[in-house]
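> fold the stuff below for me.
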Amino acid sequence: MMKKRQYNLVNIIYNDLFFYGKQQLFLLLLVLTSAMLVILVTYNTRSMIMDREKIFLEKDALDTEWRNLILEEKILSDHSRIECIAINELQMHYVDPTQNNMFN
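Down below sits the predicted model:
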């Protein structure tokens, strides 16, 4: 009777890759390296895009705050408002030019 020979699949793959397929193994490593670099670049690009969007949102918020501060400054520096506060709260009044005595 003939004995059936069993082959070890791991040894066959090892022999094929390292003794007969060095170019194919090298190309496989290049493809895997390229795929990992594509994943890394895509991740970094998406992170930068998200950071850019956050910066634009912050810029818009700061622009809105700046416009509100400019409006508040204009309202607070309005002459009629200042005059009203001077008369009502500080009891100031206009000086009559006839009562003005500069040299005593």
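
> rest of the way, CA atoms for contacts and neighbours
Will do.

> can you list the residue ranges for strands in this protein?
Counting by DSSP state E, the chain forms no strands at all.

> point to the residue nearest the middle of it.
Among the residues of the chain, the one closest to the centroid is Asp51, at 2.5 Å (Cα atoms, centre = their mean).

> also this sequence, please, to line up against the first:
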Amino acid sequence: MSQSSLSLPKIVIQDLWRHKVMVLLAILVLFNAIAVVLTADKTRKLTSKWDVLQQSQDRYDIEWRNLLLEEQSLSEHSRVTRIATKQLDMVRPMPKEEIIIRTK
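Presented below is the predicted three-dimensional model:
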């Protein structure tokens, strides 16, 4: 009995050596499975990050549009005229007070 248990590892190694192509294919399949899992995980993480970046871009686009609207409303001619007359006490000059400068 003890002799057969000692020869068992030797028999297993000989059997593996005889079927080395099958062992190599099994190892390659195992590495391929690990690569698929790692690739799927990385793809999932990148997709999640892309979604977050898309949401940020949408928020910035909305903020940009709001700032453009605010800029347009603050630069309206009637508003500028109203602030100039009320807060800065500015008046439109009379035509006789206007000086026209011509350039050559």
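
> just give the TM-score of the two.
Overlay of the two chains. TM-score (TM-score structural alignment, normalised by the length of the first structure): 0.77; 98 aligned residues with a Cα RMSD of 2.3 Å.

> still on that earlier bit, corresponding residue for the residue nearest to the centre of the first structure in the second structure?
Structural correspondence for Asp51 of the first structure with respect to the second structure (TM-score structural alignment): Lys49.

> what about the helices in the second structure?
For the second structure, helices defined by DSSP state H occupy the ranges 2-18, 20-74, 77-86.

> could I get those helices as CSV with distance to Pro93 of the second structure?
Shown next, in CSV, are those (distance: least, Cα to Cα, whole Å):
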stretch, distance to Pro93 of the second structure
helix 2-18, 104
helix 20-74, 24
helix 77-86, 12
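
> nearest to Arg92 of the second structure, out of the ones you listed?
Arg92 of the second structure lies closest to helix 77-86 among the helices of the second structure, at 8.8 Å (Cα to Cα).

> got the angle between the closest one and helix 20-74?
With axes from the mean of the first three to the mean of the last three Cα atoms, to 10 degrees applied, the angle from helix 77-86 of the second structure to helix 20-74 works out at 50 degrees.

> which residues in the first structure does helix 77-86 of the second structure match up with?
Aligned by TM-score structural alignment, helix 77-86 of the second structure falls on residues 79-88 of the first structure.
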